[in-house]
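**Student:** Structure for the following, please:
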Amino acid sequence: MDRKSQKQTSRFPTRSPFLLLASFLLLITLTFSPLTFSPPSPSTKATSYPPCCRAGKLTPTSSPSLAHAYTEISEGPEVIAKITPESPGANTDVEIVLQSFSIDLDDAVIAWYEDGVKKIEGPARKTYTFRTGQAGKSMRVAVTITWGTIIAEKVFVVNPADVDLVWEASTYTPAIYKGKAPISPGSTVLITAIPSFVSEAGGKLPASDLVYTWERDFSTLHSQSGKGKRTLAIEMKGRSETTVKLSVREASGALSASNKIILRPTNPVLRFYEEHPLLGTKYERALGPNFVLRSEENTLRTEPYGMYSSGEPLMYKWLVDGRDAIEHQESRNLITVRKEKESKGRSTLSLTVSNPSKFLTVLGQLIVSFGE
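**Tutor:** Below you'll find the model as predicted:
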């Protein structure tokens, strides 16, 4: 063999059989060796004190949410808390439900505290209900979860705030009517928010300093939301109900509240009343469906409850037994009915009130008996 062949052969020396066998045995040992897990180290925390007394040692898992009126602080294995309602108001019942994929809550001892006072303790106490105080009075709700040597803690700092919603429909009702004007299809409804936000110092926050987010049927009304925008005007579309939700927060997000209302439009209703020459309209008793004409003549008034005028006059059309009747000279919602001498019988008095621009019409009918 020449020198060149010797050099090439020297690069690949023959491996020892013993070395190959040792490598093979080492590979088998590493492949089939059992895996071991280290158990969690026991907690060194003292458990004789409620977590709310040691809240300074806890680490906040999140900052105050802009949608919630509470701050949540946690320590230990992950435990999920569902709070209902998400924005607790003043003097409101609140429920906390715990869930965890790290701890067997059904086998854990759970203790609940309110402002440092233990309220309840026992196995699998995953649900807790408490009641908030008045607006501006914060409270601390704490929970300790012990599962063997594992301890998890949570603290909820609840800052209750309130917002009321008041609505007003731009529909017609008589001046003497003490009820609320009903919502009719096509009418405009004005909603006003009345917030009750109290700072930590005890002062009431001005409504103009708060941020308002309006939603209609779960769609945010961006152009009508913002700082100080505490009123909302909406037009009812058809006869379908509308859900309006409002979220209010202080600029920093430390305080927040929410509320919602459901607006249900109804059809306008015509009511007939007798007009007395001295006493005026007898609103204490509506007529119908039958009216007995006991004198030679009577003036009747009609009131279209819930009719929406949209700034233009309503159209009144009176019929007597299907024939056009002459409207009252002073007011279109008045009509005078007379009986002929010695005549007896019945007549059907009908009225149609309409708003042409809104395609809204309401019908009314009264059977007038005379000579009986």
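
**Student:** From here on, just use CA atoms for contacts and neighbour counts.
**Tutor:** Fine.

**Student:** gap between the nearest residue to Met236 once chain neighbours are set aside and Lys358?
**Tutor:** Nearest non-adjacent residue to Met236, counting by CA to CA, 6 or more residues apart in numbering: Gly186, 4.9 Å away. The gap separating Gly186 from Lys358 is 6 Å, by CA to CA, to the nearest Å.

**Student:** the helices in this structure, which residues?
**Tutor:** For the chain, the helices defined by DSSP state H cover 3-10, 17-31.

**Student:** One more sequence to fold, the one below, so I can look at both together:
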Amino acid sequence: MRFLLLLTLVLLGTPAGLIKAQFSGDVLGGQLSIVLDPQYPGPRDLVTATLDDYSLDAGGATIAWFIDQQFIPGSENKRSISFTAGDVGSKTKIEARLTSINGQTMVATQSIKPLYVDIIIEPQTYTPIFYAGRALPIYGSTVFLTALVGTATSLANNSEYTYNWKLNDKTLGGGSIRGGNKISLMVPHGRSNIVTLSVADFNGQTVARRLIEIPSVDIDVQFYEISTLYGIAHKTVGDSLNLIGNSTTIKAVPYNLDLRSVGGDLFTEWQIDGLKQKNTGSDPFEITVYGQGGGLTNITFKVRNLSELLQGDENSFQIQS
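**Tutor:** As a prediction, the model looks like this:
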């Protein structure tokens, strides 16, 4: 009873402004904020806003959410809400109001202004011209990255922004670079690597952040038959090939081979039934095979970049003559 009487006297003798200050700090014991996921949404991204009041003594308080000063129906007493970000250049204000059992209110706000950011990935590895997919990186190969930042109508001037690139949390290029929307990297060990790009404005304020995955695959040798009439077939030989005629020419295609190894320290070898074949042509990736008068012939091709010993593959198929 003495404690309740003392507390009543203190509150009655305290100005209203000081009571509110105590509510936002001393009485509740902390601050109120909104956490966004993703932290820097892109245009039309699905965004989750979560109220962070764990440092507050806010037992019994009510919660209400507003977007652009409009109350969100059904958001009462929810710790998080989800919504769709606006288009490029639009601005959205998110507001959370926490009201204590005494009727005092704390307000937390966040603003979203989506910026268009895209990253072009260009692995410097090989695929044939007829391949409809894209080349993939392998360990030790080079990858070119280009960031495109834009508004609702056009791409922005790169000099208006500062770019900070990281590979697996390690900064690339020595640090943040104004206008540095292009960078290259060498693929490290590991099947998956994460590149993080942070874009900041003239004031040094981060306005966008994007994460992309850079996979690391292996060289994949596939075989294609070459016709003197139609050229190289677009369908792989597979595990076996029926020989029609006396001979056929086969091309080995090393998907994802490091482009720097072509014409460099590159080892190639053809084998027929386990015997090494001398390359008499101008293309080390082609071989002409002659029928053996019936039965199966085993064809093997090996390729390896001697400058990067982990860059290599071999594959085999059989010819029925």
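
**Student:** TM-score for these two?
**Tutor:** Here the TM-score for the pair of chains, by TM-score structural alignment, normalised by the length of structure 2, is 0.84; 301 aligned residues with a CA RMSD of 2.7 Å.

**Student:** picking that back up, redo the helices of structure 1 as JSON lines? Include distance to Glu153 of structure 1 and mean neighbour count.
**Tutor:** As requested, the helices of structure 1 are exported to JSON lines (distance: least, CA to CA, whole Å; neighbours: other CA atoms under 10 Å):
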{"stretch": "helix 3-10", "distance to Glu153 of structure 1": "69", "mean neighbour count": "9"}
{"stretch": "helix 17-31", "distance to Glu153 of structure 1": "41", "mean neighbour count": "10"}
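
**Student:** of all those helices, which lies closest to Ser43 of structure 1?
**Tutor:** Ser43 of structure 1 sits nearest to helix 17-31 of all these, at 33.8 Å, using CA to CA.

**Student:** quick one on the thing from earlier: what sits against the aligned residue in structure 2 for the residue nearest to Met236 of structure 1?
**Tutor:** Using TM-score structural alignment, the partner of Gly186 of structure 1 in structure 2 is Gly140. Gly140 of structure 2 sits next to 186-188, 308, 311 when contact means CA atoms under 8 Å, 6 or more residues apart in numbering.

**Student:** again, but for Ile81 of structure 2
**Tutor:** 48-50, 75.

**Student:** Over in structure 1, see which of those residues survive.
**Tutor:** Comparing those with structure 1 on both residues aligned by TM-score structural alignment, their matches' CA atoms under 8 Å, the contacts found in both are 48-50.

**Student:** Which position in structure 2 pairs with Ala124 of structure 1?
**Tutor:** Counting by TM-score structural alignment, Ala124 of structure 1 corresponds to Asn77 in structure 2.

**Student:** buried subset of the contacts of Ile81 of structure 2?
**Tutor:** 48-50, 75 (16 or more other CA atoms under 10 Å).

**Student:** residues touching the spatially closest residue to Ser82 of structure 2 that is not a sequence neighbour, list them.
**Tutor:** The shortest distance from Ser82 of structure 2 to any non-neighbouring residue, by CA to CA, 6+ apart, is to Thr48 (4.3 Å). The neighbourhood of Thr48 of structure 2, defined by CA under 8 Å, 6+ apart, consists of 36-38, 80-83.

**Student:** and which of the residues you listed is nearest to Leu197 of structure 2?
**Tutor:** Pro38 (13.8 Å).

**Student:** corresponding residue for that closest one in structure 1?
**Tutor:** In structure 1, Pro38 of structure 2 lands on Pro85 (TM-score structural alignment).

**Student:** How many neighbouring residues does the closest residue to its match other than its chain neighbours have?
**Tutor:** Leaving aside its sequence neighbours, Pro85 of structure 1 sits nearest to Val94 (CA to CA, 6+ apart; 6.3 Å). Neighbour count for Val94 of structure 1, taken as other CA atoms under 10 Å: 17.
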